[in-house]
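Got a sequence here, can you build the structure:
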Amino acid sequence: MSLLTPWFLAGLGLLSVPIIIHLTHRQRSTVTAFPSLMFLRKLPFKTMNRRRIRHPLLFALRCAALALLAIAFARPFFDAMGDVEGEAARDVVLLVDVSASLAYGDRWDAALDSARAVLDGLREGDRVAVASFDEQARERLPLSLDPAAARSALEELSPVDLGTRIEAGLQLAGRILSESDRRTREVVLISDFQRTGWEDGGRVRLPDGVSLRTASVAGEEAANVAVAEAAIRAAGGERVRLVARLANMGDEPVETLPVSLEIAGRTVATLPLDMPPRGAGTVVFEDIALPEGRSRGRLTVPGDGLSIDDVFRFVAAPEAGLRTLILENNRGNEERSLFLERAFGIGDSPRIDASRVSATRIDDDVLAAAGFAVLNDGDLTDAGRSGRLRDWVSEGGGLLIVLGSNTSMDRWSDAGQGLLGGTPGQLVDAGGGRRLSWLDYDHPVFELFSAPRSGDFSGARFHRFWELEPAPGTNVLARFDSGEPALLEHTIGEGRVLVWTSTLDRYWNDLALQPVFLPFVHRLALHATGYREPERWIEAGGVLELAGLVGAAVGGSEWVLVDPGGDRRPLEVGEEPTWIEFPETGFYEVAARDDADRAVTVAVNASITESDLVPVATERVIEAVAGATPAGPAGDGGGTEDGTGDGETDPRRAELWWLLLLAAALVLGVESVLANRWARRRPASALTNA
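Down below sits the predicted model:
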């Protein structure tokens, strides 16, 4: 028999209470006053007799009740199958964390030592399975009676470059043991218990009857500096500016940390950086000249306990920018496009190169050089120009139509009317001004402004705008406070058309004077063209589609993948899309065997979450997964804790606390009945003695 809470046995000290009561209690008798003695002098008279227990049965009952209560709160239990089966064979799943953070310091050696200690503690007849987990879980050895096979599977493990997901490992361990019919089943979880790997861990539970033991290899303090990101921004001409972001994951400040930039194998510059504890820092490398094409770039810092995040790899290539045409009205008013042109000229992510063209000069050559066009207060009465613009949009171009005073939609050609995506109405003179009262903040154009203090459109006043009734398939993205549409969107073929029913200058509204104007115009351009910043790097474990990666048809060629170690693997190309997984950090190369010019470099880095080494308390894991408070050290690996998988009780044991409480209640009931009865039958001498 064992006790869950043995400290409650200290309550047995309360047995002294009945002894004290019985040895010090005096029988108090009723005092009767006699008038004939009232004038006599009262002399004190004392006698001392040896105390004795007058009612030994009541004394025994009271002591027994207190003893039963103390033992009941100590939670005694014994195995349902008796002590003979206490050494029954077990099924054990050895679950080992192999994520990137286990490479920090000597954590991996400590994890192996803990795993070997578990194997050393196996008894004859015990079965053991070996499983590992990072972002996914894998069974390395099914339940086996062969400890040597388990040791061999354990020695084949090593830390990988992927993140941590403790939940995935526990789910696999639960599935393995759910197929076992043995009475004793347990999971031994060996990990550094990264907090970032347990953010969604409360959703998994082990099967009933499965216990959980944990062995943490996390140290008390872990200093680590990680290179988190590299961003390339245009700096004018062919020059770029590279912004490096770093994170200090330790509790001590970092001073004058040298950060080096390497392009195409050559160190370009090294700059110092200071960072506060648990803080971040930014280093800006100005006026960098990039080689033509795609070059390999690296940001490095001096090595520390975790080397995987001391190097950040990226693909450096000059950004082409977004070619934009501002199609002006036929009257050539230069001021109408001034705010648009200057707004496009500000910003470097991406760079937007805007040029003005008269709307009468719309032809295939002009449109072919652009990815985005703004028809700014122009008209499309000419069917030929309207048709060419529509064809350009259908092939993937992005168009923004800005309606103004020179827009004569009633005279537009049918092709021009089709570009509107709605039925034109009247010009609205709003007098005192309308305001934007509704914006679709879930849409990519306005998503940027959805957070608090990220931009307010309600400050702009609109004095004039055009009515436009949306056609089926046209979405309204913004409305005035009177209900009329302000911004509409629809698609034509592969392209997208946005329609703004007022001007983008100071004539009909003052939006151009608001702080939101610049980011709003940029979001319109990026969304209309479907622009995405080039993939300069991906996280380890990511996947890319071959055709999207090489930007061309993949049929008719044999493709190979060269990993960071130089090993070559052929890629199977069929009718279905070919997906490529990148599990290691480093530079990969995807190339066609018959055309060396079609080779593409992919930079892969570890997830920044692996750099945060702060652990979660193992008690939280046990309580969430097994549903019980840990019972204390288990003695297998130093710092090992234990819990069961069935809430407060384990179906394999029988607990006696409720029987003891019932017995204590019965004893107290009997004691009360006897005490009341004997109190009414006091000896007759009590009156005389008084």
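
Going by C-alpha atoms from here, please, whenever you check contacts or count neighbours.
OK.

Show the residue spans covered by the helices in the stretch 151-300 of the chain.
Taking DSSP state H, counting those that start in this stretch, the helices of the stretch 151-300 of the chain run over residues 166-178.

For it, which segments are assigned as strands?
Assigned by DSSP state E, counting those that start in this stretch, the stretch 151-300 of the chain shows strands spanning 184-191, 210-216, 225-234, 239-248, 254-263, 266-275, 280-289, 295-300.

What lies in contact with the longest strand that the chain contains?
The single longest strand within the chain, with elements called by DSSP state E, is strand 422-434. The contact list for strand 422-434 (Cα atoms under 8 Å, 6 or more residues apart in numbering) reads 409-410, 417, 461-471, 474, 480-482.

roughly how far out does it sit from the chain middle?
47 Å (Cα atoms, centre = their mean, to the nearest Å).

and the next element down the chain from that strand?
Per DSSP states H and E, the first helix or strand lying C-terminal to strand 422-434 is strand 436-439.

Report all helices and strands that that following strand contacts.
On a contact count with 3 or more Cα pairs under 8 Å, 6 or more residues apart in numbering; DSSP states H and E, strand 436-439 meets strand 475-480.

I'd like to know which elements the strand it packs on is packed against.
Here strand 475-480 touches strand 436-439, strand 485-492, going by 3+ Cα pairs under 8 Å, 6+ apart.

Just the angle for that strand relative to strand 422-434, thanks.
30 degrees (axes from the mean of the first three to the mean of the last three Cα atoms, to 10 degrees).

what inclination does strand 475-480 have with respect to strand 485-492?
Using the same axes, to 10 degrees, strand 475-480 lies at 170 degrees relative to strand 485-492.

So Leu61: helix, strand or coil?
At Leu61 the chain is in helix, as set by DSSP: H, G, I helix; E, B strand; the rest coil.

what separates it from Leu666, distance-wise?
As judged by Cα to Cα, to the nearest Å, Leu61 and Leu666 stand 10 Å apart.

quick revisit: narrow the contacts of strand 422-434 to those in strands?
Judged by DSSP E, the subset of the contacts of strand 422-434 located in strands is Phe462, His463, Arg464, Phe465, Trp466, Glu467, Leu468, Glu469, Pro470, Phe480.

for comparison, sequence B:
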Amino acid sequence: MIWLFPLYLLGAAAVLGPILMHLRRRPPQDRVEFSSLMFLDAQTPMPVSKRRLEHWLLLLLRCLVLLLLAFMFARPLWRGEAATALGQNQATILLLDRSASMRRGDLWAQAVAQTLKALPTAPADRVAVAVWDDQLTPLWTLTEDAQSAGSRAALIRQRLQATQPGWAGTDLGLALTQAASWFSRETGLTGLTKSIVLITDFQEGSQLEALRSRVWPENIRVKIQQVSLPRAADNFSLTLAAVNAAAAARAEAEAPASTAPSTGPVATAATQRVRLGSARDSQVADYTLAWENGGGAPLSGYLPAGASRVLPVPPAGEGARVLRLNGDAWDFDNRVFIAPPQPRPVQLLFIGEETTRDQAASPLFYLSRALQKTATLLPELSVRPPSATDLPAGTDIVFIASPTLAPPLLAALRSFLQTGGLVVQVVEEATPAATLTTLADLPADSVQVAPGRPTADYLMLAEVDASQPLLRPYADERLRDFTKLRFWKHRLLTLTGPAQVQVPVIARFDNGAPALLTTAVGQGRLLWLTSGWHPADSQLALSTKFVPLLYGWLEAAGFRHEQAASLQVGDVLPSLPGIAILTPEGQTLKPTPETPLRAESVGLYTLQTQPPQFLAVNLPPEESRITPLDPAKLRELGLPLTTAEDPATAPVKAEEKERLATQEEESRQRVWLWLLAAMLATLGAETWLAGRKRTPQPTTT
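As a prediction, this is how the structure comes out:
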């Protein structure tokens, strides 16, 4: 046992006070009046040398209180011989950076050599080795080291030789916080000086967010061993920029109405762009951008140090998937993978007459020309007459522009809705109410069809519920102006009974009449239009609102028109039931919803569907920022940092290590707390006993 503050033991001499007080015999304080003392014998006073202690138990309790108080302030600590010997030893966690930036030159070989050199040789020392990028992966744990300390060097060397740098980003904050938590979970580290050694290129693109929400332990030191290369700053970077998919929508919203239908929501095709960047201290400036497997002429240019530039992707030839940037010293971040266009087929069915496809006054004329192939969707429109008996297999959306339908076709449409299909029906004056109630699964006579109220001029849309999925495109303010959209004719739908609740109106004309109504039928949805889009009914097909409305219906049916986002290394790969994924290295993966898979390398991943789908996985953009990080940023986050280049932060001395280890063990034992509890208990007993002694005892006459 040792004492952290032994001078407080001098306070134990205060026990002499109670002893002297007990030896001092006071004369009686109470005077009792007595009639006469002539019949009493005089008693000789007792000499001081013959006085004896009384109330032994009370005296012991008072002395014990003072001793416990002195011991508590002296802070005792029990340490065995093994723990005392460990005071000069260390527990170290070596963190080896395996992010994509470590693929440059011989950085990885340098890091492995420094890791092996930093391994302790003393058997009493403890060491763990881990590699990290955006995750922390242990290679050698503290538990293994306690069991196999004699063979640690050979086993760690073997495991390091089987490890190579990956393609993920650098999450330095996550690696440090998880490594620090290892110390708190491990047992048998009492008295060891704890430290974490970072072996890394210490790049500026490292993420530190995990450190901002944590207070760093004072007893864990952090040391940086930075690896570097000559010409390390001579680097260009190539990353994907945002897809300019909004340009077409903006242009279409601002364009005036014309007599020709639009060819799709991306009349100006979505433009893929790339961002070129140069390191701040780079000595190279000339670059060349070209496709690896064919394409147009290479694009050359000049990019000064510290600058960035956004360029459109050069025209690609057949099979061109990899865009490469040349001109710098390091090529780990000089490739961008772009998946080929993979439009999803959408099977559309128009119920009407095929002969009207080329008639400018028919609904089919405008519908067939508005739904064009885009980079992500491939609409395929087929036509069935109203006398048909069934629907084509694989139909996704049905448009009805005929007032009468054959009973078998009506039954097929009802089954199509029940299984999750989308049906858009233009209500005509001759449309039987029974057809509407049958499709909507409503009671008979709950829907009435009548000609619209005659107007002197035209109608306009006044109330549009843009929160409805079928009208989601109109949530954009640029598409919410309906002042140029006019309706010449409409039909009036009167709903009674349950139909008033089950069929909400999502758009109205300025006279209050319903314009669009929708209802859920089984798993599908039915949409009624009381006015058609062809010129006989309205100007909808000739306006800029028609094509966004059509693609809003496709989006509501599950066919969203958007450019497929490029994944980054570390993102979760999509998981489709029974669909395997082929990695760029040729490995076949079978993800499940319970065990999602992460993209671990750059390249094109292939979903083995029919037809195959491709996923482009690229390097995280932050990994290209290879300029060394300023250590002051880590110190600002509270890390006790030491670096080989910073002599102001010298290693902790042996005495300091011993002191820190002792304080940690004492805070773990907290013997002073038990002494305080014992002192309070003893003080309570002494108070009770002293009060009992002072209480006068009744005497018997």
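
Provide the TM-score value for the superposition.
Between these two chains, after superposing, the TM-score reads 0.59 (TM-score structural alignment, normalised by the length of the first structure); 522 aligned residues with a Cα RMSD of 5.5 Å.

Which among the contacts of strand 422-434 of the first structure count as buried?
409, 417, 461-470, 474, 480 (16 or more other Cα atoms under 10 Å).

What is the most widely separated pair among those?
Maximum pairwise distance among those (Cα to Cα): 27.6 Å, between Gln417 and Arg461.

contacting residues for the equivalent of Arg385 of the first structure over in the second structure?
Matched by TM-score structural alignment, Arg385 of the first structure corresponds to Leu409 in the second structure. Going by Cα under 8 Å, 6+ apart, Leu409 of the second structure touches Pro386, Ser387, Ala388, Thr389, Asp390, Leu391.

What count of nearby residues applies to the second one?
Using other Cα atoms under 10 Å, Ser387 of the second structure is surrounded by 15 other residues.

Tell me how far the nearest residue to it once chain neighbours are set aside lies from Ala412 of the second structure.
Leaving aside its chain neighbours, Ser387 of the second structure sits nearest to Ala406 (5.1 Å; criterion: Cα to Cα, 6 or more residues apart in numbering). According to Cα to Cα, Ala406 of the second structure stands 10 Å off from Ala412 of the second structure.

again, but for Ser667 of the second structure
78 Å.

With adjacent residues omitted, what lies nearest to Ala475 of the second structure?
That would be Ala466: by Cα to Cα, 6+ apart, it lies 5.1 Å from Ala475 of the second structure.

The one you found matches what in the first structure?
Counting by TM-score structural alignment, the partner of Ala466 of the second structure is Leu439.

Quick check: that match touching Phe446?
Yes: using Cα atoms under 8 Å, Leu439 of the first structure is in contact with Phe446, at 7.1 Å.

contacting residues for Leu94 of the first structure?
Neighbours of Leu94 of the first structure in contact, by Cα under 8 Å, 6+ apart: Ala115, Val118, Val128, Ala129, Val130, Ala131, Val187, Val188, Leu189, Ile190.

how big is the offset of the strand or helix carrying it relative to the second structure?
In this structure, Leu94 of the first structure sits in strand 90-97 according to DSSP H and E. Taken over the aligned residues, the distance from strand 90-97 of the first structure to the second structure averages 2.3 Å (mean Cα distance after the TM-score superposition for the first structure).

residues in contact with Phe350 of the second structure?
Shown in contact with Phe350 of the second structure (Cα under 8 Å, 6+ apart): Leu364, Leu381, Ser382, Val383, Arg384, Val398, Phe399, Ile400, Ala401.

quick revisit: in TSV: the helices and strands packed on strand 475-480 of the first structure, plus distance to Leu571 of the first structure.
Shown next, in TSV, are those (distance: least, Cα to Cα, whole Å):
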stretch	distance to Leu571 of the first structure
strand 436-439	46
strand 485-492	36
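
Tell me which of the ones you listed approaches Ala679 of the first structure most closely.
strand 436-439 (84.7 Å).

on that earlier part again, just the buried residues of the longest strand of the first structure, please?
Applying 16+ other Cα under 10 Å to strand 422-434 of the first structure flags Gly422, Pro424, Arg434 as buried.

try stretch 273-285 of the second structure
Buried residues in stretch 273-285 of the second structure (16+ other Cα under 10 Å): Arg273, Val274, Arg275, Leu276, Gly277, Ser278, Ala279, Arg280, Ser282, Gln283, Val284, Ala285.

How about the contacts made by Ile232 of the first structure?
When contacts are taken as Cα under 8 Å, 6+ apart, Ile232 of the first structure is in contact with Val240, Arg241, Leu242, Val243, Ala316.

Most neighbours out of those residues, which is it?
Ala316 (23 neighbours).

Would you check that that one makes contact with Ser295?
Yes: if you go by Cα under 8 Å, Ala316 of the first structure and Ser295 touch, sitting 5.0 Å apart.

Measure how buried Leu546 of the first structure is and give me the count.
19.

Could you verify my assumption that it touches Pro577?
Yes: at 7.3 Å, Leu546 of the first structure counts as touching Pro577 under the criterion of Cα under 8 Å.

centroid residue for the first structure?
Centroid check for the first structure by Cα atoms, centre = their mean gives Glu199 as the closest residue, at 5.8 Å.

Next, count neighbours for Arg536 of the first structure.
Using other Cα under 10 Å, Arg536 of the first structure has 20 neighbouring residues.

Now do it against Pro564 of the first structure, distance only.
In terms of Cα to Cα, Arg536 of the first structure sits 16 Å off from Pro564 of the first structure.

likewise Ile71 of the first structure?
According to Cα to Cα, Ile71 of the first structure and Pro564 of the first structure sit 64 Å apart.
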